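In: Predicted coordinates and the sequence they were generated for:
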Amino acid sequence: MPRILLAEDDDSLRGFLARALERAGYEVVSCADGEEAQAVLDQDWDLLLTDIVMPGVDGIELARQAAARHPGLRIMFITGFAAVALAAGDQAPPGSKVLSKPIHLREIVSEVERMVAA
């Protein structure tokens, strides 16, 4: 079963995402922020799904650390800030995908399926 590390500071969105991905057949470990996700980065992951704007360690820094520890790790960002999404394209590890909120859960699940299958 593919493993997803989810870092999202919005409690309700994190819960919705985790449930949708679990129903789609993924094992999901949910973290409330980048610092919590850092604590489990050394485990084996198929995908990092992270918000970009979070207190403390943001999603870009989390992704850089994850990519350094796991070359080839698939990384997907979600953000509600269009300007952040545009800037993230320049700062994110190669091969990362950025999705802008609001986004339908089905669309996120479809994008995750594409990235994990790649």
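Out: Looks like it arrived, so ask away. Numbers count the residues shown, from 1 in each chain.
In: only C-alpha atoms for contact and neighbour calcs from this point on.
Out: Will do.
In: who's in contact with residue 20?
Out: Applying Cα atoms under 8 Å, 6 or more residues apart in numbering, we find residue 20 in contact with 105, 106, 109.
In: can you pick the most crowded of those?
Out: Neighbour counts for the contacts of residue 20, by other Cα atoms under 10 Å, peak at residue 109, which reaches 18 neighbours.
In: That one touches residue 22, doesn't it?
Out: No. Taking Cα atoms under 8 Å as the definition, residue 109 is not a contact partner of residue 22, at 9.8 Å.
In: Any figure for the gap between residue 23 and residue 30?
Out: Between residue 23 and residue 30 the distance, using Cα to Cα, to the nearest Å, works out to 15 Å.
In: Got another one to weigh against that:
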Amino acid sequence: MIRILLAEDDRVMRDYLTRALERSGYAVAAVDRGTAAIPLLETQHFDLLLTDIVMPEMDGIELAQKAADLAPDLRVMFITGFAAVTLKAGKTMPQARVLSKPFHLRDLVLEVDRMFELERMSDNI
């Protein structure tokens, strides 16, 4: 099962995203800030870091950079409502995907599905 670490400071958004991803067959660990994600990255395996960019204490870009040191194979997807921040994320981590708010939950799940489509196909062979 593909494991996702979700870092989102807005509780309602975090709950919606968690439920949508779990209904789609993903295992999700959700935290309310980047600093809470670091201990999980140090002790558990995740396939995807899904993180808001603008958060207190540690923004999503800094979290993704630290995560890359801890788990080099970890994929990253940023979610944000700020266009300028999207540009910064793209320059800092060009391999990461960026999903701009507002988005439909279906669009999020489709993007995550696309990221892991080949792995799911090979698991079924």
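Out: Everything's here; your move. On a predicted model such as this, the values are computed, not experimentally measured, just so you know.
In: related to what we said a few turns ago, residue 23 and residue 30 of structure 1 - which one has more neighbours?
Out: Looking at residue 23 of structure 1 and residue 30 with other Cα under 10 Å, you find the greater number of neighbours at residue 30, namely 21 against 11.
In: was I right about that one contacting residue 10?
Out: No. Look at residue 30 of structure 1 against residue 10 with Cα under 8 Å: they stay out of range, at 11.2 Å.
In: what about residue 111 of structure 1, neighbour count?
Out: Residue crowding around residue 111 of structure 1 was assessed by other Cα under 10 Å; the count is 15.
In: no, scratch that, I was asking about residue 75 of structure 2
Out: Using other Cα under 10 Å, the number of residues around residue 75 of structure 2 comes to 20.
In: what's the answer for residue 56 of structure 2, then?
Out: The criterion is other Cα under 10 Å. On that basis, residue 56 of structure 2 has 12 neighbouring residues.
In: Confirm that it sits in a strand.
Out: No. The assignment for residue 56 of structure 2 by DSSP: H, G, I helix; E, B strand; the rest coil gives coil, which leaves it out of any strand.
In: So what's the residue count around the nearest residue to it once chain neighbours are set aside?
Out: With Cα to Cα, 6 or more residues apart in numbering as the measure, residue 33 is the residue that lies nearest to residue 56 of structure 2, at 6.7 Å, once sequence neighbours are left out. Using other Cα under 10 Å, residue 33 of structure 2 is surrounded by 23 other residues.
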